[in-house]
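**Q** just coords:
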């Protein structure tokens, strides 16, 4: 018994006239087309093409087969059109995210989602990580792209990328090209987000491990505003490196070399395991392919993991990064 692929291959060779054109149409190799034709000839026990012809001219038996098969492929084409016209109805997906994701790769994510799911509209919500996570658990959000949070066994979790952070200062505040220690950094005011921010808590662990207590200034929850305070010379701050590459290039900010290095923060996509887990994994895969935070060194990743092992539990309110 022949297969649909074998008959489809014969059909397009007969319609288009050459093996090369049929291979392009079916997105397969010419050798695959030839193999399917040989298999089909063996099944029908008759030659399908005139062997001495320069072109793939059909034999009388093949012409009859082509005529008989045309209604089948016309029907299959109609079914494909019907499927396209009856795809999933338009719907909204509510996705929670932090400030850093919103300011960097989220627009590219929306475009890729639109290309993949043209009938889906994305409704973003930017808020504290803890609030967004709770909304996912309660079903008020379909997904959330958040810093990696422990104790979320009741949710599906798919890692999407890692954000490298670094210590930023105004140009000229520190000797360039030198590696600076935590006690050196602690001589300057440290501008932080709220105490519930993941990166603020990770840095607090760093200060504690070094036995230093710098002057810590609350700069609010807007990381762009924090960078503005740093650029004005108010103090230093631990900020996400990808967000301020332009400021580094323009000379408005300087990225310090430090030992130990600044922490890294893993990000993941969270969603309910049921009832839409299949769509959730597809969306998470799109986020993973779009995320621009993945290219970090193994050393930075290992350092970030070491810091996260000592970081506080995430059941306290978290600030969006």
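**A** Perfect, thanks for sending it. If you're wondering where the values come from, they're calculated on a predicted model, not measured in any experiment. Numbers count the residues shown, from 1 in each chain.
**Q** rest of the way, CA atoms for contacts and neighbours
**A** Will do.
**Q** what helix or strand is residue 165 on?
**A** Following DSSP states H and E, the helix or strand that holds residue 165 is strand 155-169.
**Q** elements contacting that strand?
**A** Here strand 155-169 is seen to pack against helix 223-231, strand 237-240, strand 254-255, strand 264-272, helix 277-290 when contacts are counted using 3 or more Cα pairs under 8 Å, 6 or more residues apart in numbering; DSSP states H and E.
**Q** Pick the most buried one from these.
**A** Among the helices and strands packed on strand 155-169, strand 237-240 has the highest mean neighbour count (mean count of other Cα atoms under 10 Å), at a mean of 26.
**Q** in stretch 157-175, what counts as buried?
**A** Burial within stretch 157-175, assessed by neighbour count using 16 or more other Cα atoms under 10 Å, is assigned to 157-171, 174.
**Q** Export the helices and strands packed on strand 155-169 to JSON lines and append columns for distance to residue 139.
**A** Output for the helices and strands packed on strand 155-169, formatted as JSON lines (distance: least, Cα to Cα, whole Å):
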{"stretch": "helix 223-231", "distance to residue 139": "29"}
{"stretch": "strand 237-240", "distance to residue 139": "30"}
{"stretch": "strand 254-255", "distance to residue 139": "41"}
{"stretch": "strand 264-272", "distance to residue 139": "8"}
{"stretch": "helix 277-290", "distance to residue 139": "13"}
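**Q** here comes the other one, which I'd like you to weigh against the first:
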């Protein structure tokens, strides 16, 4: 019997996410690859680990029996990796984040890194995802936390979850209580980020589903300023509701929309030579912070 960590990791994520497809996305591998890993694991163990008859991957009794041990194996592997010199970031970390991450997770992350890795110097860059990914590809950054990153040669991507994005508008607006459609907002003022940003692209694609263009699109490269404008009753915007400050939250309404806003995946992308146990720690820390703040779906 030759169990591998890749097999155990695949088993863990399928059990957690409930599907082979979702687990493959989480691990940035193909579905046939993850299916092959589970086939080999089941063959080596001599039992079936998942019941797929209902459309979801549900643990069999045999799968439930090994779930805890699988989690312990992965935790131990992370500890071993973190204890090695290769698993530690040293010197300068050039870290790029999109503004939503800067608002929600960056202060906590920097505080934690300062406390646990005092020898690490951090150089920060806050920008839209397209700029950060370009700088990462050009080796101007070591790590970028952004949306919809794609793995490429020399760059590893770890998906963290789907960002909670919603249409936000003034709480006093007559449309409150209605399901928003592109037609409802075509005559309203829309505040957006640069077209190369995830939010800019999301807004554009949403209106394109109805083959229409809003009459007023105002660019604003600050989400905090955008939220102030919305709270003042001046227009609508797409953003993560969790970043809204408590002192203006009662003046902003979250709208349901039809069609739904496109889903965007928050990811950590890093140069292969930078990837380490500390990089994994940053990914987990940001994901956990976003979940705590209900900023991931």
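**A** Great, that's in hand. Computed from a predicted model, the values in this text were never measured in an experiment.
**Q** if we can go back for a sec, what's the closest of the helices and strands packed on strand 155-169 of structure 1 to residue 213 of structure 1?
**A** Set against residue 213 of structure 1 and scored by Cα to Cα, these come closest in strand 237-240, at 14.6 Å.
**Q** other SSEs contacting the closest one?
**A** Other helices and strands packing on strand 237-240 of structure 1, by 3+ Cα pairs under 8 Å, 6+ apart, are strand 155-169, strand 190-192, helix 223-231.
**Q** okay, and that strand goes to which residues in structure 2?
**A** For strand 237-240 of structure 1, the aligned range in structure 2 is residues 237-240, judged by TM-score structural alignment.
**Q** Mind listing residues that contact the matching stretch?
**A** Residues from elsewhere that reach stretch 237-240 of structure 2 (Cα atoms under 8 Å, 6 or more residues apart in numbering): 100, 163-169, 190-192, 199, 203, 223, 226-227, 230, 295.
**Q** ok, 10 Å please
**A** Taking contacts as Cα atoms under 10 Å, 6 or more residues apart in numbering, the residues outside stretch 237-240 of structure 2 that touch it are 100, 104, 163-170, 189-193, 198-200, 202-203, 217-218, 223, 226-227, 229-230, 254-255, 261, 294-296.
**Q** which residue ranges form the helices in structure 2?
**A** 5-17, 20-27, 31-45, 61-83, 99-104, 106-116, 129-137, 182-185, 198-208, 223-231, 277-292 (DSSP state H).
**Q** Which of those helices sits closest to residue 245 of structure 2?
**A** Set against residue 245 of structure 2 and scored by Cα to Cα, the helices of structure 2 come closest in helix 223-231, at 8.5 Å.
**Q** got the angle for that closest one vs strand 166-170?
**A** Regarding helix 223-231 of structure 2 and strand 166-170, their directions subtend 50 degrees when assessed with axes from the mean of the first three to the mean of the last three Cα atoms, to 10 degrees.
**Q** Quick check: helix 223-231 of structure 2 compared with structure 1, mean distance?
**A** Relative to the matching residues in structure 1, helix 223-231 of structure 2 has an average distance of 2.0 Å after the fit, by mean Cα distance after the TM-score superposition for structure 1.
**Q** and that helix, what other elements does it pack with?
**A** Packing contacts for helix 223-231 of structure 2, counted by 3 or more Cα pairs under 10 Å, 6 or more residues apart in numbering; DSSP states H and E, involve helix 99-104, strand 166-170, strand 189-192, strand 236-239, strand 252-255.
**Q** which stretch among the ones you listed comes nearest residue 89 of structure 2?
**A** It is, among those and with distance given as Cα to Cα, helix 99-104, at 20.7 Å.
**Q** average gap between the closest one and structure 1?
**A** Overall, helix 99-104 of structure 2 averages 1.3 Å from its counterpart (mean Cα distance after the TM-score superposition for structure 1).
**Q** That helix - contacts with which helices or strands?
**A** Against helix 99-104 of structure 2 (3+ Cα pairs under 10 Å, 6+ apart) you get helix 106-116, strand 121-126, strand 143-147, helix 223-231, helix 277-292.
**Q** For residue 27 of structure 2, find the nearest of these.
**A** Each of these has some distance to residue 27 of structure 2 by Cα to Cα; the shortest is helix 277-292, at 12.8 Å.
**Q** any idea of the angle that closest one forms with strand 143-147?
**A** Orientation note: helix 277-292 of structure 2 sits at an angle of 30 degrees relative to strand 143-147 (the same axes, to 10 degrees).
**Q** what angle separates helix 277-292 of structure 2 from strand 265-271?
**A** Between the axis of helix 277-292 of structure 2 and that of strand 265-271 there is an angle of 170 degrees, by the same axes, to 10 degrees.
**Q** Could you find the closest non-adjacent residue to the spatially most central residue of structure 2?
**A** Within structure 2, one residue has its C-alpha closest to the average C-alpha position: by Cα atoms, centre = their mean, that is residue 266, at 1.8 Å. Once its chain neighbours are removed from consideration, residue 266 of structure 2 has its nearest residue in residue 147; the separation is 4.4 Å (Cα to Cα, 6 or more residues apart in numbering).
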